[in-house]
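In: Sharing a model prediction with you, sequence too.
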Amino acid sequence: MRPASLALYGAATGLLEPLAPLLLRRRAAAGKEDPTRLGERLGKPSHAVPDGPLVWLHGVSVGESLSLLPLIEALSERSPQTRLLVTSGTRTSAELLARRLPPGVIHQYAPIDGPRAVVRFLNHWRPRLAIFVESELWPNMVLAAQARRIRLALISARMTKASARGWGRVPAAARTLLSAFDLVLPQEAETAARLTRLGARVGPFLSLKLAGGPLPCDAAELARLRGMIGERPVILAASTHPGEEEIIARAVQATERDALLVIAPRHPERAGEIAAALAAQGFTVTRRS
């Protein structure tokens, strides 16, 4: 029996699911969804199921998706007969994975957590194993996969204090979802303690973001840039959001005027407005991509 909170969630998402196509089209018009692949978000596949056992890996956004690459490469090498499906939820992650995934690995956008979308997705792909990265707990998907006896893993798991507090308000739901996982590998001790309190059986620590090698680059260009930078200190502001760049820039101006400030925004399409804002603050700005 599902706890009342999960039963209510399932009923509510089922009632709201018919509105999903409209919401997705609006998001596509705003550039937040790929208009040519909206069907995938509704659980409708755009790729045939390959022959052989299939493992499904999911990372919601750029960081989580790219952290899967070392695991994908290891699985491909150790078990060539296993087919790999990777899902993610953002356009940027899909674009990066299209360039970085090994040949033969399939990418699809993750379906919304609506009952019908979940059924379509699982009916088509029929994975033997589902691996979620970091903090993905989709009640409908997790419970539907468990009901089909799909093995479930939550790896490189991360849970903030705020998330743990939220799940703590529905302890029966948290315990039901976390106990569905056959394997839970937290990133660090704080997450391990939070997940344990909520009912998970945790294993050893694992952070996939520390498992991969250096990002690919042009070695000659990297050497040229290092020569240009010389002995200047370099300050990197990564995954920034609106308003943060100006605050960081003011701090650099006040304390490290000789430093090279490198900004890698969370959303690369903001590059133009960031460059304009920094130029207005008196910085000499160059854009690279």
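Out: Looks like it arrived, so ask away.
In: can we go C-alpha only for contacts and neighbour counts from here?
Out: Fine.
In: burial count for Gln146?
Out: Using other Cα atoms under 10 Å, Gln146 is surrounded by 16 other residues.
In: wait, Ser179
Out: For Ser179, using other Cα under 10 Å, the count is 16.
In: Can you tell me how far it is from Leu84?
Out: Using Cα to Cα, to the nearest Å, Ser179 is found at 25 Å from Leu84.
In: same deal with Leu210?
Out: With Cα to Cα as the criterion, Leu210 and Leu84 are 22 Å apart.
In: Between those two, which is the more surrounded one?
Out: Leu84 (22 against 11).
In: Show me how far the strand or helix carrying the more buried one is from its chain's centre.
Out: Using DSSP states H and E, Leu84 sits in strand 83-88. Centroid displacement of strand 83-88 relative to its chain, using Cα atoms, centre = their mean, to the nearest Å, is 12 Å.
In: What segments of the stretch 1-150 of the chain are helices?
Out: Along the stretch 1-150 of the chain, the segments classed as helices by DSSP state H, counting those that start in this stretch run 4-16, 20-29, 38-41, 62-67, 69-78, 91-100, 115-125, 139-147.
In: For the shortest one, which helices and strands make contact with it?
Out: Yep, that's helix 38-41 we're talking about. Under the contact definition 3 or more Cα pairs under 8 Å, 6 or more residues apart in numbering; DSSP states H and E, helix 38-41 sits against helix 20-29, strand 106-109.
In: nearest to Leu261, of these?
Out: Nearest to Leu261, of all the helices and strands packed on helix 38-41, is helix 20-29, at 32.8 Å by Cα to Cα.
In: Can you give me the buried ones in the closest one?
Out: Residues of helix 20-29 classed as buried by neighbour count (16 or more other Cα atoms under 10 Å): Ala20, Leu24, Arg25, Ala28.
In: The closest residue to Leu122 other than its chain neighbours: neighbouring residues, count only.
Out: Leaving aside its sequence neighbours, Leu122 sits nearest to Ala145 (Cα to Cα, 6 or more residues apart in numbering; 7.6 Å). Neighbours of Ala145 under the rule other Cα under 10 Å: 22.
In: ok so, going back, could you dump the helices and strands packed on helix 38-41 into TSV and include distance to Gln187?
Out: Formatted as TSV, the helices and strands packed on helix 38-41 follow (distance: least, Cα to Cα, whole Å):
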stretch	distance to Gln187
helix 20-29	32
strand 106-109	25
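In: following the strand or helix carrying Ile235, which helix or strand comes up?
Out: Take DSSP H and E as the rule and Ile235 turns out to sit in strand 234-240. Going down the chain from strand 234-240, the next helix or strand is helix 244-255, by DSSP H and E.
In: second one coming, line it up with the first:
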Amino acid sequence: MHGASVGESLSLVGLVEGMIARGFSVLVTTGTRSAADLIGARLPAGAVHQYMPLDAPRWVARFLDHWQPDLALVAESEIWPNTVVALHARAIPLLLVNGRMSEQSFAGWARAPRTAKALLARIAICLAQTRDDAERFVRLGAPRVSVAGNLKYDAAVQPADRQQVAYLGDMIGDRPVWVAASTHPGEDAAAAEAHAALKDRFPRLLTIVAPRHPYRGGDVAACATAHGLRSA
């Protein structure tokens, strides 16, 4: 079962728990350190974590030889060509769960229609988040598509320290707050500029920037300083 990053992998936790309850042994793979750290703490007994191998035939083959899965599930849009082909060659069913196909991704795949169709034909079923996602999969040639909704809406709320939550609430008080969540490089400046544009109208405005990858915290603070803003 594969989820590339934090959001994708967390959306799979409920599926992992359900499969373990039915007697399956589950291997969960991720592609980022932050996802590995988080999912490792959330997996129930009976599930293990490994990093996803590079999508090269040799490494994929060694990975499959070692783990010998009976079924493979990938989340959202993780369609890696060599992995898809290798699973199909070994008659290991591949399911795309929480499937997502944005307009931008669709345009990219549409430039190689034969490749897209050949890969999607090797997926046992695509369980799409929305009708729009499902339609794009079908237009690219996926033969078996169904709309199943978004697994992220079913994910359990992440545990939080209630004392810390109360402490933050006391610190914020009645200040107006807005959050720039899951930011990537280049987007922090936009948040700083938005704060600068609003601070005269809302003198006590608090802007919270939550970068997609926590290791970027120093970059966010430096960006705020460069815009003449205080950060904590």
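Out: Done, it's in. What you see is a predicted model; the values in this text were computed from it and never measured.
In: Tell me how they score on TM after superposing.
Out: A TM-score of 0.91 describes the superposed chains when it is computed by TM-score structural alignment, normalised by the length of structure 2; 228 aligned residues with a Cα RMSD of 1.7 Å.
In: which one among the buried residues of helix 20-29 of structure 1 gets closest to Gln281 of structure 1?
Out: Out of the buried residues of helix 20-29 of structure 1, the member with the shortest distance to Gln281 of structure 1 (by Cα to Cα) is Ala28, at 33.7 Å.
In: Give me the distance between the closest one and Ser93 of structure 1.
Out: Taking Cα to Cα as the measure, Ala28 of structure 1 falls 15 Å from Ser93 of structure 1.
In: now swap in Ala117 of structure 1 and tell me
Out: Distance of Ala117 of structure 1 to Ser93 of structure 1, given as Cα to Cα: 21 Å.
In: Over to Ala259 of structure 1?
Out: Per Cα to Cα, Ala259 of structure 1 is found 30 Å from Ser93 of structure 1.
In: who's more crowded, those two?
Out: Between Ala259 of structure 1 and Ser93, Ser93 has the larger neighbour count (other Cα under 10 Å), namely 20 against 15.
In: how about the more buried one, what's its match in structure 2?
Out: Under the alignment by TM-score structural alignment, Ser93 of structure 1 pairs with Ala35 in structure 2.
In: Could you list which residues are in contact with the closest residue to its match other than its chain neighbours?
Out: Nearest residue to Ala35 of structure 2 in three dimensions, chain neighbours excluded: Val6, at 4.3 Å (Cα to Cα, 6+ apart). Neighbour list for Val6 of structure 2: Thr32, Ser34, Ala35, Ala36, Leu38, Ile39 [criterion: Cα atoms under 8 Å, 6 or more residues apart in numbering].
In: what's the counterpart of Val6 of structure 2 in structure 1?
Out: Using TM-score structural alignment, the partner of Val6 of structure 2 in structure 1 is Val62.
In: what range in structure 1 matches stretch 61-77 of structure 2?
Out: Stretch 61-77 of structure 2 corresponds to residues 119-135 in structure 1, going by TM-score structural alignment.
In: Would you mind listing the buried residues in the matching stretch?
Out: So, applying 16+ other Cα under 10 Å, buried residues of stretch 119-135 of structure 1: 119-122, 125-135.
In: likewise stretch 208-223 of structure 1?
Out: Of the residues in stretch 208-223 of structure 1, Leu208, Lys209 count as buried by neighbour count, 16+ other Cα under 10 Å.
In: re the thing from before, with distance to Pro176 of structure 2 as extra columns, can I get the contacts of Val6 of structure 2 in CSV?
Out: What follows is those, written out as CSV (distance: Cα to Cα, whole Å):
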residue, distance to Pro176 of structure 2
Thr32, 34
Ser34, 30
Ala35, 31
Ala36, 34
Leu38, 30
Ile39, 33
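In: What's the ChimeraX syntax to select whichever of the residues you listed are buried?
Out: This is the ChimeraX syntax for the buried subset of these, where burial follows 16+ other Cα under 10 Å:
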select :34,35,36,39
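In: Looking at the contacts of Val6 of structure 2, which is nearest Arg216 of structure 2?
Out: Arg216 of structure 2 lies nearest to Ser34 out of the contacts of Val6 of structure 2, by Cα to Cα, at 11.6 Å.
In: so what's the closest one up against?
Out: Ser34 of structure 2 neighbours (Cα under 8 Å, 6+ apart): Ser5, Val6, His213, Pro214.
In: Of those residues, select the buried ones using a ChimeraX command.
Out: Here is the ChimeraX command that selects the buried residues among these (16+ other Cα under 10 Å):
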select :5,6,213
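In: Between the contacts of Ser34 of structure 2, which sits nearest Leu12 of structure 2?
Out: Nearest to Leu12 of structure 2 among the contacts of Ser34 of structure 2 is Val6, at 10.2 Å by Cα to Cα.
In: Roughly how far does the closest one sit from Ala190 of structure 2?
Out: 23 Å.
In: okay but Phe106 of structure 2 is in contact with Val138, surely?
Out: No - counting by Cα atoms under 8 Å, Val138 is not a contact partner of Phe106 of structure 2; they are 10.8 Å apart.
In: returning to that earlier point: can you redo the contacts of Ser34 of structure 2 as TSV with distance to Ala128 of structure 2?
Out: Output for the contacts of Ser34 of structure 2, formatted as TSV (distance: Cα to Cα, whole Å):
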residue	distance to Ala128 of structure 2
Ser5	18
Val6	19
His213	26
Pro214	29
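In: quick one: which of the contacts of Ser34 of structure 2 is nearest Leu127 of structure 2?
Out: Taking the contacts of Ser34 of structure 2 together and measuring to Leu127 of structure 2 by Cα to Cα, the closest member is Ser5, at 19.0 Å.
In: Verify the contact between that closest one and Leu38 for me.
Out: No - with contact defined as Cα under 8 Å, Ser5 of structure 2 does not reach Leu38; the gap is 9.8 Å.
In: Enumerate every residue touching Arg266 of structure 1.
Out: Contact analysis of Arg266 of structure 1 by Cα under 8 Å, 6+ apart lists Ala238, Ser239, Thr240, His241.
In: Please identify the residue in structure 1 that aligns with Val48 of structure 2.
Out: Using TM-score structural alignment, Val48 of structure 2 sits opposite Ile106 in structure 1.
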